[in-house]
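Trainee: Only the shape, not the letters, is given here:
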């Protein structure tokens, strides 16, 4: 019998148990993480809810748990087949009836899954937005009257966001098409305007936006001016050969170049970009997910939905396109709560290329204006003079923060100096050369370079010719970057990267205003390792035992063709190695060991513990 009342009026038959009990009995967790319980309550109460949670905060539990308590099936809309398969495998490992239908599976398997859906044997069904929003699928689902729809990676629905996907727009029809179903949406990446746009599109009038913060305190944030990228990268990786990480590049060509360089240096490095065949991308992704100490060198084609918990670093060889993209990409590190490090190299060439990408976009002028502003915010972040975490969180609307003590600016505070005199020289050179030239030529004029371009234009006769010869080229590059970040210089993309004065630059030039700058070092900064966090520390357990538990996990994952974390997370293995249970009853007390996993894997891991000496 179809029920077409509103979601608030619909009476769902729930299992006679509390959410806390189901969390423990199904997933093996003793309690909710901060913020999870409130979101579960919102959803169970029937309120349309958009949840913004930092990566690694446990957003999946927030909709998977209500899905198990509602009378009827939940449809989860997910953008990537690999993400669907991993989520389904993880749920099935906990004894949950989950399934996915997508183009990466055989048609026979999809048909059989749909039969299970029709017979009521599936509690969570994962679909892509393209497959869901076909007339045939919508009609079929109407007959089944789903209890809930969940939109994962919800930022993809908004043109205000940095990762808009046109196929997500149709999801705005769900509310009217399925008025009796609950509707929830989740994202880790959305500023205030994007959040409101998502809610308006999905919920129409009403709905709640729950922002559970953006802070990832276990991530060390670092930014460095690009000097010699090869030496900077290799120095950063020097003592990380036993760790998994991601290196983001701007182009397919640079991805292949960097992966080749690292393989020559003895790293297990794999490329990932849209130019590779789907089979190669899939194989490389599976190796990255299953193996340890793998470096994935990738374009932004890699990342959404990647849920490898032990990624210890994310390194950007080029600037991302916005603060949202940067936050989303660094969010792939340290999902297990352990310390992880992020580093971004940036230069004016990156900024110029990013502006070109924006201007070449076919979107309207208002969209381009927003994207330029987003890039401006990232530039300001790169040249920040105070705690980076304060700057990052302020962008997403979290203010009033104290310095984090875990970013490069806190660990090695910059020295602020009066840069007004050097800025006057720079601005004068830009002005006297007609605001028609890029950074390289302006610096040549400042330093008195004897080049054909300088002579041909008569710039060797300007009053500013050679006035900056006492400063090395990296100094002037740094000053230009800080001036761009401060809004005193603009890069004219249509003018092929010409520098133009902006904002208060003329006031500085006339001596009416001072310009404080961060002291510019011409030496590449050394990488700093992240301090230990207060979460579970692997160094407190027997390293040999932990390695044996991981090896057995890897074998079990390979047998089942699933990522290792689907068997058990690192945090669970660490807890297991600390507690050293001697029987199945004690094994059930290990964090992350639910009844189904206890039944499937409990004795196997007890045998490993017994082989390594039993209890402490």
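Mentor: Nice, thanks for sending it over. What you see is a predicted model, and the numbers here were worked out from it, not measured in a lab. Residues are numbered from 1 along each chain as shown.

Trainee: switch to C-alpha atoms for all contacts and neighbour counts from now on
Mentor: Fine.

Trainee: all helices for the stretch 251-400 of the chain, in order.
Mentor: Taking DSSP state H, counting those that start in this stretch as the test, the helices found in the stretch 251-400 of the chain are 252-264, 278-290, 323-330, 348-360, 365-382, 388-395.

Trainee: One more: the stretch 51-200 of the chain?
Mentor: In the stretch 51-200 of the chain, the segments counted as helices under DSSP H, counting those that start in this stretch are 59-69, 81-93, 107-118, 129-132, 135-144, 174-177, 192-203.

Trainee: Switch the ones you listed over to a markdown table, and while doing so, append distance to residue 209 and mean neighbour count to every line.
Mentor: Converted to a markdown table, those look like this (distance: least, CA to CA, whole Å; neighbours: other CA atoms under 10 Å):
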| stretch | distance to residue 209 | mean neighbour count |
| --- | --- | --- |
| helix 59-69 | 14 | 21 |
| helix 81-93 | 24 | 20 |
| helix 107-118 | 31 | 14 |
| helix 129-132 | 22 | 18 |
| helix 135-144 | 26 | 13 |
| helix 174-177 | 16 | 16 |
| helix 192-203 | 7 | 20 |
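
Trainee: List the contacts of the residue most central in space within the chain.
Mentor: The centroid of the chain falls nearest to residue 328 when counting by CA atoms, centre = their mean (2.4 Å). Contacts for residue 328 (CA atoms under 8 Å, 6 or more residues apart in numbering) come out as 188-189.

Trainee: Okay, one more to line up with it:
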């Protein structure tokens, strides 16, 4: 018999009444089950805002499997949407950018959603400032369209982002769950200067069993990493936002059926993607925020165990300077990343401290630092 986890029970109980719910729970813990259960049992017209087309297609498949009539806008026909709901639609999946167009705004008003779900809601914080500004308008949807219930889901919501979201949502707001890392995931931060990074990745891939994912900072870098994977004797696929809808769908099918050793991807294949057979992840370059770091780490070890390997060097932070240019907040976030790699402390405790503000105990033997000092 299936038993709901505590945070799932609390969220579903809170959604029985009008109001807003912010739910933070570890990657792979079953956050999506909350809105799937809510949609299936309450019959509310549900608007699901999804940040990535691959994730939107995965969500549509899951909802369809439990008998929910889905209108797939984000990641649908042509990859750019173009589909609006009708009177039989129970769930409409869209990207935030679709709401910037009058056609979809009119369709939304006509459809009158009763339940709003914003999956991976940390995207408001991570991408809303410059990269995808449409995310910043999402909290206003609740009042603008008189939506009685909303659910904001993430595994990685920084403290400052949580306070910002709380201030922008109308009362009442229920906060449920807490940040957490996969309990058995090994985190290995390797100081790897650029002249030896390709060789380090080659050795890592050679010694890796099972399937995994390598995150690249740019589309161009995926090609270089592909050459390294080929030299290591690994079958691989490359995934990034510059590919056509058909290409991305084909690759998603290959990954879903575990038909390759390595997925080489940009962040377009990141958050929320649920493939339990991916046992390890490699991050080619130190990311520009702790939020991105936690998201990349969370792609591995969903069945338990697993390993996250992060290559880093001080040069990485110089290369990230263009990303944070003009934003004091982003520059501050990059500073947190620099501190994380530079100071001698438990890696897991450092990540937990960033997201919760609370000190955490030494992990014992689940990170490179603790292993080095026999913590």
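Mentor: Received the coordinates, thanks. Because the structure is a prediction, the values reported are computed rather than measured.

Trainee: hang on, the earlier thing: distance check, the residue nearest to the centre of structure 1 against residue 286 of structure 1.
Mentor: Counting by CA to CA, to the nearest Å, the gap from residue 328 of structure 1 to residue 286 of structure 1 is 21 Å.

Trainee: Next: residue 197 of structure 1.
Mentor: Counting by CA to CA, the separation of residue 197 of structure 1 from residue 286 of structure 1 is 35 Å.

Trainee: same deal with residue 384 of structure 1?
Mentor: As judged by CA to CA, residue 384 of structure 1 and residue 286 of structure 1 stand 37 Å apart.

Trainee: Which one's more surrounded, those two?
Mentor: Between residue 384 of structure 1 and residue 286, counted using other CA atoms under 10 Å, residue 384 has the larger neighbour count: 20 against 15.

Trainee: What's that one aligned with over in structure 2?
Mentor: Using TM-score structural alignment, the partner of residue 384 of structure 1 in structure 2 is residue 343.

Trainee: Can you tell me how far its match is from residue 321 of structure 2?
Mentor: From residue 343 of structure 2 across to residue 321 of structure 2, the span is 20 Å (CA to CA).

Trainee: go on, residue 287 of structure 2?
Mentor: For residue 287 of structure 2, the distance to residue 321 of structure 2 - CA to CA - is 11 Å.

Trainee: In terms of neighbours, single out the busier of the two.
Mentor: A count of neighbours by other CA under 10 Å puts residue 287 above the other of residue 287 of structure 2 and residue 321, at 24 against 14.

Trainee: what about the residue nearest to that one when sequence neighbours are not counted, neighbour count?
Mentor: In space, and not counting its chain neighbours, residue 287 of structure 2 is closest to residue 293: 6.0 Å by CA to CA, 6 or more residues apart in numbering. A count of neighbours around residue 293 of structure 2, defined by other CA under 10 Å, yields 17.

Trainee: Residue 293 of structure 2 corresponds to which position in structure 1?
Mentor: Here residue 293 of structure 2 is matched to residue 326 in structure 1, going by TM-score structural alignment.

Trainee: for residue 334 of structure 2, same thing?
Mentor: In structure 1, the residue paired with residue 334 of structure 2 according to TM-score structural alignment is residue 375.

Trainee: Residue 153 of structure 2 too?
Mentor: Match for residue 153 of structure 2 (TM-score structural alignment): residue 186.

Trainee: from what I can see that match touches residue 156, true?
Mentor: No. Using CA atoms under 8 Å, residue 186 of structure 1 makes no contact with residue 156, being 10.6 Å away.

Trainee: ok so, going back, if you tally nearby residues, what's the number for the match of residue 334 of structure 2?
Mentor: The number of residues packed around residue 375 of structure 1, counting by other CA under 10 Å, is 23.

Trainee: which residues does it contact?
Mentor: Applying CA under 8 Å, 6+ apart to residue 375 of structure 1 gives the contacts 321-323, 351, 354-355.

Trainee: any residues touching stretch 394-413 of structure 1, and which ones?
Mentor: Outside stretch 394-413 of structure 1, the residues that reach it (CA under 8 Å, 6+ apart) are 190-192, 213-214, 217, 219-223, 323, 377, 385-390, 393, 528, 530-531.

Trainee: Actually, stretch 273-284 of structure 2.
Mentor: Stretch 273-284 of structure 2 is contacted from outside by 28, 54-55, 58, 201, 210-217, 255-256, 258, 296-297, 299-303, 305-312, using CA under 8 Å, 6+ apart.

Trainee: Could you identify the buried members of those?
Mentor: 28, 54-55, 58, 201, 211-217, 255, 258, 296-297, 299-302, 306-312 (16 or more other CA atoms under 10 Å).
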